[in-house]
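J.: could you look at this predicted model? Sequence included:
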Amino acid sequence: MLKEYTRPLAAPIDYDQNIFSVLEHRAERTPEDSLVEYKGDGGDWLSFSAVEFRDKVIAIAKGLIARGIMPGDAVSVISKTRWEWTALDMAIMSIGALTVPVYETNSAAQVAMIFNDSRVKMAFAENDAQRDKIESVRGECPNLDDVYVIDYGAIDTIEEYGRGVTTEEFYEREHAVKGSDLATIVYTSGSTGTPKGIELSHGSFVFITYSGINSMPDIAMKPNRRLLLFLPLAHVFARYMQFFCFAGNVSLGLSSNLKTILADFASFQPTFILAVPRIFEKIYNAASQKAGSGIKGRIFANATVVAKEWSAVQQSGEKMPLLLNLQHAVYDKLVYSSIMSVFGGHVEYAVSGGAPLDSSIAHFFNGVGLPLLEGYGMTETCAPTNVNPTEGYKIGTIGLPLQGVTVGIAEDGELCFKSPQVCAGYHNQPEVTEQQIVDGWLHTGDLGDLDDEGFVTVTGRKKDLIITAGGKNVSPGMLEASVMTSPVVNQCVVLGDRKPFIAAIVALDLAETNTWLKAQGATEMEDLAQAARNPIVYAEVERAVNAANELVSRAESIRKFEIVPDEFTEDNGMVTPSLKARRAAITEHYRELIDTVIYAGKK
């Protein structure tokens, strides 16, 4: 490795144990604490105490034993985020079986592929639609036996089956599950091709769970910590955060409806949140649009400038100018406090991951009073490898490695990790395992750098690296993230490999575009095709592109862009379930536009 840094462990971690032990220890440590909270039918928050949830998991596990689930058997869950998902996951893994998550948005063909690759024996579907999807491919899945529907009382049914299984029988199975045993096979959403099954062990999860709470004690260990989790539990980031909450002093709130997320923030009152950058961008844009274009709009615009300037000085370590401090205090009362109230009034920190965080958004929220602690992780590492600390965080970096994690920068600039959290390998793909994990080092495919204090910066993707016809190397991530801070932009894909200049394809968000147009006093658009031709919308995209270009050299700047009249969705193959653009699919789909319009006469 060209560079290498290990963050030392503050205390040894015994990771030769199973993930159920984390829940067991919480039930013993704080038995009456509210552990898992969820919305009831009436909209009120209901809760399980730590002991109640532990006992619920055991009851489900007994039912799985009664139905013949053995160690190593695969059990799938296809559902939105809800307490039953969490309970099933813990129950499956507690008896040595493997949880195989499937996104609700996966197609029937993808379900069949995943079920066959992992030999799924039992499945839990949320509703009729998910059950019908499974049943449509049952004939292609010879290992599949029982399918239960959560909305139709699957949990009660399984518990009833388990009434004849003793608690002693459960613990006999649970105690036999060691840290080296597989806990789950997680299929990546795959921005480039067919999903790969990643094998994660109990010990890997246990290690990074305790490393996480030791690395972030302010977030995890203070009394009365609360997290509202609304990311899909098929994503390993969300699943990890469940275990993080169990290991700390955190009450876990579960919500799956992004349409009600602001109301959920207000009623649940989290102390910290985690989300992908797009969520923070939408909140920023919503605040801007709510302010409008009159005097409120001018106040918000000035408050934004002050927040970013205040944050930049704070990050530099220089003395805060008196006038800037005074302006900041004024806008705190006029603007910032109302933005903070959107999150329920008790949020102290937010963790951002899953995609590059635009530094201007990070500086804005930091100035408002909510540090966005950018982190980094992969499915292959049970989620987090890095996160910014609550004190001494550096905007523009993904922070320090968690305790016990070693980060390396290879000769070609690739970001690599070595840690007990690294996956066992890729299911049924030994050749991929050999390529990606070399001498214990996981090769991430990302390009990065490491400073003297151990803070890591991601500079791009190896596969996404654009080399222009003039030989200039361009990483598109920062440009794309910046353009996507515009309220009208849903996706931005930067082009230019072996081309004479950098260009971009931009897809709009119709609902957000109309909200923005209304705030400008302009006419709303009927569809994306009309919006793509609208000169006011074009001017806003052009403004966002120009702002992005200020971050890079002229050779790296976007010289030309086209707004396409299409929505990028998982159904049309343009994005993954985690909303990452499928660059190759988008490039191929718009090949004619790229060749005959964007680069016409420039070949």
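T.: That came in fine, so what should we check first? Numbering: from 1, shown residues only.
J.: from here on, contacts and neighbour counts on C-alpha atoms
T.: OK.
J.: which other helices and strands does whatever helix or strand residue 130 lives in contact?
T.: Using DSSP states H and E, the secondary-structure element containing residue 130 is helix 128-136. Applying 3 or more CA pairs under 8 Å, 6 or more residues apart in numbering; DSSP states H and E, one finds that helix 128-136 contacts helix 108-118, strand 147-149.
J.: cutoff 10 Å now
T.: Counting contacts by 3 or more CA pairs under 10 Å, 6 or more residues apart in numbering; DSSP states H and E, the secondary-structure elements packed against helix 128-136 are strand 74-78, helix 108-118, strand 120-125, strand 147-149.
J.: which of those sits closest to residue 441?
T.: helix 108-118 (25.2 Å; CA to CA).
J.: what are the buried residues along the closest one?
T.: Buried positions in helix 108-118, judged by neighbour count with 16 or more other CA atoms under 10 Å: 108, 110-116, 118.
J.: angle of that helix against strand 74-78?
T.: 160 degrees (axes from the mean of the first three to the mean of the last three CA atoms, to 10 degrees).
J.: show me how far helix 108-118 is from its chain's centre.
T.: 23 Å (CA atoms, centre = their mean, to the nearest Å).
J.: that one vs strand 120-125, what angle?
T.: Taking the same axes, to 10 degrees, helix 108-118 and strand 120-125 form an angle of 140 degrees between their directions.
J.: before we move on, the earlier item: of the buried residues of helix 108-118, which is the nearest to residue 95?
T.: Of the buried residues of helix 108-118, the one sitting nearest to residue 95 (CA to CA) turns out to be residue 118, at 17.4 Å.
J.: now the closest one: closest residue in space, sequence neighbours ignored.
T.: The spatial neighbour of residue 118 that comes closest, neighbours along the chain excluded (CA to CA, 6 or more residues apart in numbering), is residue 74 at 6.6 Å.
J.: now do the contacts for that neighbour.
T.: By CA atoms under 10 Å, 6 or more residues apart in numbering, residue 74 lies in contact with 92-93, 96-100, 115, 118-123, 143-144, 183-185.
J.: drop anything exposed from those residues.
T.: Buried residues within these, defined by neighbour count using 16+ other CA under 10 Å: 92-93, 96-100, 115, 118-123, 143-144, 183-185.
J.: and here's the other structure:
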Amino acid sequence: MVEPLRAGGLADSVYELADREPDRVQFARRDAADRDQWTPVTTAAFRDEVLALAKGLLAEGVQFGDRVALMARTRYEWTLFSYALWSVGAQVVTVYPTSSAEQVGWILAQTRAVAVVVEGEDDAMTVGAVCDALPALRSIWQMDQGCVTELWRRGAGVHDELVTERRWLVEPRCTAVICYTSGTTGRPLGCMITHANLAAECDTVFAGWSGLFAEPGQQPAILAFLPLAHIYGLMVQVLCVRSGILMGHEPELSPSSLLPSFQSFHPTCVFAVPYVFERILGAARTAAQDAGKVSLFGRAMDTAVRYAAAVEQQTQGAGKGPGPGLRAAHAVFDHMVYRRLRAVLGGRVRYAVTGGSPFSRELGLMFAGAGITVYNGYGLTETTAAITAQPPGRPRQGTVGRPMPGTAVRIAPDGEVWVRGGTVFAGYVDDPKATEAALRDGWLRTGDIGVLDDEGYLTITGRKKDIIITSGGKSVSPLLMEERLRAHPLISQCVLVGDNRPFVGALITLDAEMLRRWHQVVGARLPVGREHASANKALHAEIQQAVSTANLSVSRAESIRAFRILPKEFTVEEGLLTPSLKLRRDAVYKLCAAQIEQLYAN
């Protein structure tokens, strides 16, 4: 366990580290003219920029306790503004840049934000469309129009001591961030995360897991690409700044932007969501197919799974580890396949961390067998990111690990996971009823269903609100079946349906690139567009095989009896995915009502 934050706030670490190690490189900023070049920023330089911006905020009338919204992608200026705001005792309100005008208006009104920092002109127009209904909103600052430089200029006449005075007023129990939930089951809720919450989370992660961040003698380097408006991405930022880890920013989650950034930044550890690892594996499989070595790749991945499973059993005292034949095959594939997979992440990553959505055991074993052990964790916005994690050196793939030091997990009689600890939030903004419903005697009711094994490893099996109850009275948790189907290369998303219906059905979307390549291999005569997928008998048979295989793991009452292939993938823009890429089931059900009816028409 780590010592809890006794005094001060998150901004203090910026000034303290700069005083101790002024020449330590804290950030790498991408060169605007050459994306492959990164410019170093020392702790002293970052401190000076934060201080200058904090003075500008004071000059613009930002007061202690004021709330200022940040509405931008993951970029250096987001980090700069957050620490400048914390330096003057203000609170950060996180807003996804993909939010609609209605969502932005509601968040800014609920938090009574006095200012909002946006990235570009489109974001400014979104705020402008609702600002007449926001009497508290005084300022809109735009990053791409040089607002940082302008605020530096306006604060030039403010004394440094005024910032110091505000910073010293901050206490651990003060709210640092109002971070909104993903809104998968309704309107997002604003979680009040304190300075103590974030400090406890990040200090615990660094104390217990820092050995995974880099090889001995290396400075850890982490590329931040998760949305900073999400608690997971925000935790990564605070972890880096608080622990002196070299941090870079990448605003795009798409493989076309992310993979080149790995190559130029060379991270030593990766914090990501399962989607990223799925896409990395998909890119490797595509490269193997282009080289005419897809069969070799398949055998290599099978060997990786068997090798990692044997190693896992050995570490848990349940087996002797890989046999000589398996070791030999693994060594051959390491030279031919695995090293190329590791190179995709820049060549230095041996450990990674994932969370935010289900991460399958098979995918975890594949990466572990290929030389990159992915540590899975579990948490909510309300728990300041992870509250359970795989223990260092003892990951158990398929679970989300054990309670982190200083936290506790219990399973309620109805199977719901309850948690408590120093990272549990202070409550929801202006919603005492929701706060009372979530917190009971210090325990947070997560809404997730799970089980604990004899060694305290937690497995999440579903979400209470997602449980499907068929007309025959069978309760079905869709999470695990959806996870199994998404493991198929062609399937990008899967949503189970069947509430008050005679059987379970599935809505399936296909990965466009993998579909195109499938047509090349199979030589199907029908048009390759996804809009024709449901009529392609060969493709339907391929997906049916995946469904049949997944059905082997459940009872007949829980099995998928019918499915529909949808013409396009679910997107954030259509409101079917959250910005952190979680399914919005209610929105999918509403949009796909006709397809659901067709499932049960015969």
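T.: On my side now, so go ahead. From a predicted model like this one, the values you see are computed outputs, not experimental measurements.
J.: now the TM-score, please.
T.: Between these two chains, after superposing, the TM-score reads 0.94 (TM-score structural alignment, normalised by the length of structure 2); 591 aligned residues with a CA RMSD of 1.9 Å.
J.: that older thread, a markdown table for the helices and strands packed on helix 128-136 of structure 1, including distance to residue 396 of structure 1?
T.: Rendered in a markdown table, the data for those read as follows (distance: least, CA to CA, whole Å):
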| stretch | distance to residue 396 of structure 1 |
| --- | --- |
| strand 74-78 | 35 |
| helix 108-118 | 36 |
| strand 120-125 | 40 |
| strand 147-149 | 44 |
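J.: which one of the ones you listed lies closest to residue 5 of structure 1?
T.: Nearest to residue 5 of structure 1 among those is helix 108-118; the distance by CA to CA comes to 35.7 Å.
J.: give the aligned range of that closest one in structure 2.
T.: Counting by TM-score structural alignment, helix 108-118 of structure 1 lines up with residues 101-111 of structure 2.
J.: how much does the matching stretch stray from structure 1?
T.: Averaged over the aligned pairs, stretch 101-111 of structure 2 sits 0.7 Å from structure 1 after superposition, using mean CA distance after the TM-score superposition for structure 1.
J.: coming back round to it: need the buried residues of helix 108-118 of structure 1 in a markdown table with distance to residue 29 of structure 1, can you?
T.: Putting the buried residues of helix 108-118 of structure 1 into a markdown table (distance: CA to CA, whole Å) gives the following:
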| residue | distance to residue 29 of structure 1 |
| --- | --- |
| 108 | 43 |
| 110 | 41 |
| 111 | 39 |
| 112 | 42 |
| 113 | 42 |
| 114 | 38 |
| 115 | 38 |
| 116 | 40 |
| 118 | 36 |
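J.: ok, residue 220 of structure 2 - contacts?
T.: With contact taken as CA under 10 Å, 6+ apart, residue 220 of structure 2 is in contact with 210-214, 240, 243-247, 267-269.
J.: which of these sit farthest apart?
T.: Maximum pairwise distance in the contacts of residue 220 of structure 2, criterion CA to CA, is 17.0 Å, between 211 and 247.
J.: neighbour count: these two, which is higher?
T.: Neighbours were counted for residue 211 of structure 2 and for residue 247 using other CA atoms under 10 Å; residue 247 has more, 25 against 14.
J.: what about that one, which SS state?
T.: Secondary structure for residue 247 of structure 2, judged by DSSP: H, G, I helix; E, B strand; the rest coil, is strand.
J.: dump the residue contacts of the corresponding residue of structure 1 for it.
T.: Across the two structures, residue 247 of structure 2 finds its equivalent in residue 252 of structure 1, going by TM-score structural alignment. The neighbours of residue 252 of structure 1, taking CA under 10 Å, 6+ apart as the test, are 34-38, 47-48, 83, 225-229, 241-246, 268, 270.
J.: where do the strands sit along the stretch 351-500 of structure 1?
T.: 372-378, 383-387, 400-401, 406-409, 414-418, 425-426, 437-438, 441-450, 456-461, 466-467, 473-474, 489-495 (DSSP state E, counting those that start in this stretch).
J.: now do the contacts for residue 166 of structure 1.
T.: With contacts taken as CA under 10 Å, 6+ apart, residue 166 of structure 1 has the following neighbours: 59, 62, 172.
J.: then residue 141 of structure 1?
T.: For residue 141 of structure 1, the set of contacting residues under the criterion of CA under 10 Å, 6+ apart consists of 111-117, 119-121, 134-135.
J.: hmm, back to that, and in structure 1, which of the contacts of residue 220 of structure 2 remain?
T.: When those are mapped onto structure 1 and checked using both residues aligned by TM-score structural alignment, their matches' CA atoms under 10 Å, the preserved contacts are 211-214, 240, 243-247, 267-269.
J.: sorry, back to before: so which bit of structure 2 is the helix holding residue 130 of structure 1 matched to?
T.: Across structure 2, the stretch matching helix 128-136 of structure 1 (TM-score structural alignment) is residues 121-129.
J.: which residues does that stretch contact?
T.: Contacts with stretch 121-129 of structure 2, where a contact means CA under 10 Å, 6+ apart, come from 71-72, 97-105, 108, 116-118, 131, 134, 140-145.
J.: OK, contacts around residue 7 of structure 2?
T.: Applying CA under 10 Å, 6+ apart, we find residue 7 of structure 2 in contact with 168-173, 195-196.
J.: can you list which of the residues you listed are found in helices?
T.: Judged by DSSP state H, helices contain the following of the contacts of residue 7 of structure 2: 168-169, 195-196.
J.: quick one: classify the counterpart of residue 545 of structure 1 in structure 2 as helix, strand or coil.
T.: When the structures are aligned by TM-score structural alignment, the residue of structure 2 matched to residue 545 of structure 1 is residue 547. With three-state DSSP as the basis, the three-state label of residue 547 of structure 2 is helix.
J.: kindly report the same for residue 570 of structure 1.
T.: At residue 570 of structure 1, secondary structure determined by three-state DSSP is coil.
J.: and the residue mapped onto it from structure 2, how many neighbours?
T.: The alignment partner of residue 570 of structure 1 in structure 2, by TM-score structural alignment, is residue 572. Burial of residue 572 of structure 2, expressed as a neighbour count using other CA under 10 Å, amounts to 16.
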